[in-house]
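*Asks:* Return a 3D structure for these sequence lines:
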Amino acid sequence: MTTSSAEKRVVVEATPAALATRVADRFLTRVRARTRNGRIAHIALTGGSMGGAVLRAASEHPRAAEIDWSLVHFWWGDERFVPRDDVDRNSLQSRQALLDHIPVPQENVHEVAGPDTGLTLDESAAAYAADLARFGTDEHPWPSFAVCFLGVGPDGHIASLFPDREEVTVTDAAVLAVRNSPKPPPERVTLTRPVLNSSKRVWLVMTGADKASALGLALAGASYSSVPAAGAKGRKRTVFFVDEAAASEVSVDLIDQAY
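*Replies:* You can find the predicted model right below:
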């Protein structure tokens, strides 16, 4: 397949396990390349079964020992507003899968504050925006992620940006408090589209036949307000890493196995 860097790419593996291994390998290669000359790498993580599977595969990969993790900062595209050790927390899953197994400084792990910190939902969102701003660029009051992982729901949602809700259209804020989420738990904190799309690479990882329709719509250029995944776009690369079940509706000419 011949494609420009601006186009969306689709990489397919037979099973979720094979996909997790493929993405983990690619992730560690990218982080090593980014940090090799002492540069900082900001990474946005996601939750869900595949988010955890990729990080577990990364923690078990021999190349993980080759990376200077002191140069890597971890963030989350969204978080459930529950206590730090609640099983619903994306950050808990990430810690158990990878972060507790690598020598990353605690100050490099930027978790969203939960209700156990004494902050309200709105205060938590504001605190996360302030933390992002500490690493802002000349262009934006937030870092540009070297890799931004996103899960995709069957409804096409990414992070906690759900279809046909006001949060998906907000462009004048970095972080939003989400209430009455259509997917429990109801209270969440999410990055906005401008932050996600300022990432160098956006990697959407999705598996299962129930994701096939959302993937097809995202690739077809559906309205991002109705299918938020359609509006996800990295500045250098936008890659959908999917298993065969999710790829059932993808045209062969959109698949780029070389990436």
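*Asks:* Going by C-alpha atoms from here, please, whenever you check contacts or count neighbours.
*Replies:* Fine.
*Asks:* How many neighbouring residues does D131 have?
*Replies:* Residues lying near D131 (other C-alpha atoms under 10 Å) number 17.
*Asks:* same deal with T21?
*Replies:* 20.
*Asks:* got it, and the one 3 residues further on?
*Replies:* In terms of burial, A24 registers 23 neighbours under the definition other C-alpha under 10 Å.
*Asks:* who's in contact with it?
*Replies:* By C-alpha atoms under 8 Å, 6 or more residues apart in numbering, the contact set of A24 is V54, L55, A57, A58, H61.
*Asks:* one more time with 7 Å, if that's ok
*Replies:* Going by C-alpha atoms under 7 Å, 6 or more residues apart in numbering, A24 touches V54, L55, A57, A58.
*Asks:* which pair in these spans the largest distance?
*Replies:* V54 and A58 (6.2 Å; C-alpha to C-alpha).
*Asks:* Helix, strand or coil: sort out A20 for me.
*Replies:* Per DSSP: H, G, I helix; E, B strand; the rest coil, the secondary structure class of A20 is helix.
*Asks:* I'd like to know how many residues surround it.
*Replies:* Neighbours of A20 using other C-alpha under 10 Å come to 25.
*Asks:* Could you measure from it over to A127?
*Replies:* 32 Å (C-alpha to C-alpha, to the nearest Å).
*Asks:* ditto for G52
*Replies:* G52 sits 25 Å away from A127, going by C-alpha to C-alpha.
*Asks:* Check L215 too.
*Replies:* For L215 relative to A127 (C-alpha to C-alpha), the value is 33 Å.
*Asks:* Tell me the one among the contacts of A24 nearest to R201.
*Replies:* Closest to R201, out of all of the contacts of A24 and judged by C-alpha to C-alpha, is V54, at 16.1 Å.
*Asks:* Tell me which residues touch that closest one, please.
*Replies:* Contacts of V54 (C-alpha under 7 Å, 6+ apart): A20, T21, V23, A24.
*Asks:* Which element, helix or strand, includes it?
*Replies:* Assigning secondary structure by DSSP states H and E places V54 in helix 48-59.
*Asks:* before we move on, what about W75?
*Replies:* strand 72-76.
*Asks:* another one to check against the first:
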Amino acid sequence: MKNRIYNSKNSFFKIYVISILTMLTNFFTTKKNVEKLIEKNLEELKKNKEKELTIFVYGIRIGRYGSLFNAINWFKKRGLIMIPIECESKGSVPYSAKKIKLQIKKIMQKTNAKKINIIGFSYGGFVIRYYSEMLGGYKIINKIVTVCGPYNPLSPKKSLAFWISKFTGGDPVGDNIMLKKLQNKYSVKNHLSIYSLKDWILPRKDTKSYKAQEIAIRGGHLFISYNLDISEIILDYLKK
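*Replies:* Model (predicted):
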């Protein structure tokens, strides 16, 4: 499908300043703060049946409490209630996806939701695609969004992500087998892939999708959970 570069209204300086300020909150936001916010969101979703259930699956090293707290609040202030799920980075993708499936089932039971939108950052994008295609998740997914996630097998010679996975307890060789199986599977019609123009962890060859809608953003891979452009793209896509 045709891809485009996001026409950002935010200056690089604005994005940089917001990223720095958000990162500083990591030192003051605790796990308890995030858990309280999640419980509050679950209660609101349960009471208000018109609210969409949006699941946010984050990848390796993104699960900083300040980052999550600010992201959840940012979307909530704009009418989108989001429930984050931690992605298990150690072990196989099938194992991680099965854990995600169980957590989603529990959340849907609590909120009485029938359908979900699901967002996956980095490794989380890979896991939600496996969940969708191999574990039947596509049956309940309305829209799927991946952010700087792999779509093609990773090269040990050219992809830093291969070695990050290997040295953080992952299985990059097994991951490549799964990525190959997923290459032509797009059961969810509403599928958006956001990729970075300057991603030195996952080269463009790794993030290239041939069937999903694609949007390119400025910036690199490391600070994607703080990138205001990414948040705006996701909000606009899910609100359509």
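*Asks:* TM between them?
*Replies:* After superposition, the two chains reach a TM-score (TM-score structural alignment, normalised by the length of structure 2) of 0.38; 162 aligned residues with a C-alpha RMSD of 6.1 Å.
*Asks:* who has more neighbours, G52 and A127 of structure 1?
*Replies:* The residue with more neighbours, out of G52 of structure 1 and A127, is G52; 23 against 16, by other C-alpha under 10 Å.
*Asks:* What's the separation between that one and R188 of structure 1?
*Replies:* 19 Å.
*Asks:* ok, G216 of structure 1 - how many residues close by?
*Replies:* 19.
*Asks:* what's the distance between it and D243 of structure 1?
*Replies:* Counting by C-alpha to C-alpha - G216 of structure 1 and D243 of structure 1 are separated by 13 Å.
*Asks:* got it, and L19 of structure 1?
*Replies:* Counting by C-alpha to C-alpha - L19 of structure 1 and D243 of structure 1 are separated by 6 Å.
*Asks:* Over to L176 of structure 1?
*Replies:* For L176 of structure 1, the distance to D243 of structure 1 - C-alpha to C-alpha - is 31 Å.
*Asks:* likewise R56 of structure 1?
*Replies:* 18 Å.
*Asks:* So which of those two has more stuff around it?
*Replies:* D243 (25 against 22).
*Asks:* wait, that one sits on P16?
*Replies:* Yes. Using C-alpha atoms under 7 Å, D243 of structure 1 is in contact with P16, at 5.9 Å.
*Asks:* what packs against the helix ranked longest in structure 2?
*Replies:* Criterion DSSP state H: the longest helix present in structure 2 is helix 93-111. Using 3 or more C-alpha pairs under 7 Å, 6 or more residues apart in numbering; DSSP states H and E, the elements in contact with helix 93-111 of structure 2 are helix 31-47, helix 123-134.
*Asks:* okay if I get those helices as CSV plus mean neighbour count?
*Replies:* What follows is those, written out as CSV (neighbours: other C-alpha atoms under 10 Å):
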stretch, mean neighbour count
helix 31-47, 15
helix 123-134, 25
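*Asks:* Export the ones you listed as CSV, with columns for distance to Y237 of structure 2.
*Replies:* What follows is these, written out as CSV (distance: least, C-alpha to C-alpha, whole Å):
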stretch, distance to Y237 of structure 2
helix 31-47, 20
helix 123-134, 16
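*Asks:* closest to K166 of structure 2 out of those?
*Replies:* Closest among those, using C-alpha to C-alpha: helix 123-134, at 12.7 Å.
*Asks:* residues touching K8 of structure 1, list them.
*Replies:* Contacts of K8 of structure 1 by C-alpha under 7 Å, 6+ apart are T238, V239.
*Asks:* Quickly note the distance from it to E79 of structure 1.
*Replies:* 26 Å.
*Asks:* ditto for G52 of structure 1
*Replies:* For G52 of structure 1 relative to E79 of structure 1 (C-alpha to C-alpha), the value is 14 Å.
*Asks:* before we move on, what about G48 of structure 1?
*Replies:* In terms of C-alpha to C-alpha, G48 of structure 1 sits 11 Å off from E79 of structure 1.
*Asks:* neighbour-wise, which of these two wins?
*Replies:* E79 (26 against 18).
*Asks:* I figured that one hits L191, correct?
*Replies:* No. Contact criterion C-alpha under 7 Å: E79 of structure 1 and L191 do not qualify, at 9.2 Å.
*Asks:* hey, where'd the strands end up in the stretch 1-150 of structure 1?
*Replies:* Here the stretch 1-150 of structure 1 has its strands, by DSSP state E, counting those that start in this stretch, at 8-13, 41-45, 72-76, 78-80, 147-151.
*Asks:* And the ones you listed: which comes nearest D122 of structure 1?
*Replies:* Of these, nearest to D122 of structure 1 by C-alpha to C-alpha is strand 78-80, at 12.9 Å.
*Asks:* The closest one - contacts with which helices or strands?
*Replies:* So strand 78-80 of structure 1, by 3+ C-alpha pairs under 7 Å, 6+ apart, packs with strand 188-191.
*Asks:* just checking, what packs against the strand it packs on?
*Replies:* strand 78-80, strand 175-178.
*Asks:* could you redo the last one with a cut-off of 10 Å?
*Replies:* strand 72-76, strand 78-80, helix 121-133, strand 175-178 (3 or more C-alpha pairs under 10 Å, 6 or more residues apart in numbering; DSSP states H and E).
*Asks:* and among these, the most buried is which?
*Replies:* Mean neighbour count, computed with mean count of other C-alpha atoms under 10 Å, is highest for strand 78-80 among those, reaching a mean of 27.
*Asks:* thought G125 of structure 2 was touching I144?
*Replies:* Yes. Look at G125 of structure 2 against I144 with C-alpha atoms under 10 Å: they come within range, at 9.0 Å.
*Asks:* Give me the common contacts of these two.
*Replies:* Common neighbours of G125 of structure 2 and I144, counting by C-alpha atoms under 10 Å, 6 or more residues apart in numbering, are I118, I119, S193.
*Asks:* For the strand holding W75 of structure 1, name the packing helices and strands.
*Replies:* So strand 72-76 of structure 1, by 3+ C-alpha pairs under 10 Å, 6+ apart, packs with helix 16-35, strand 41-45, helix 90-97, strand 147-151, strand 188-191.
*Asks:* Cheers, nothing more for now.
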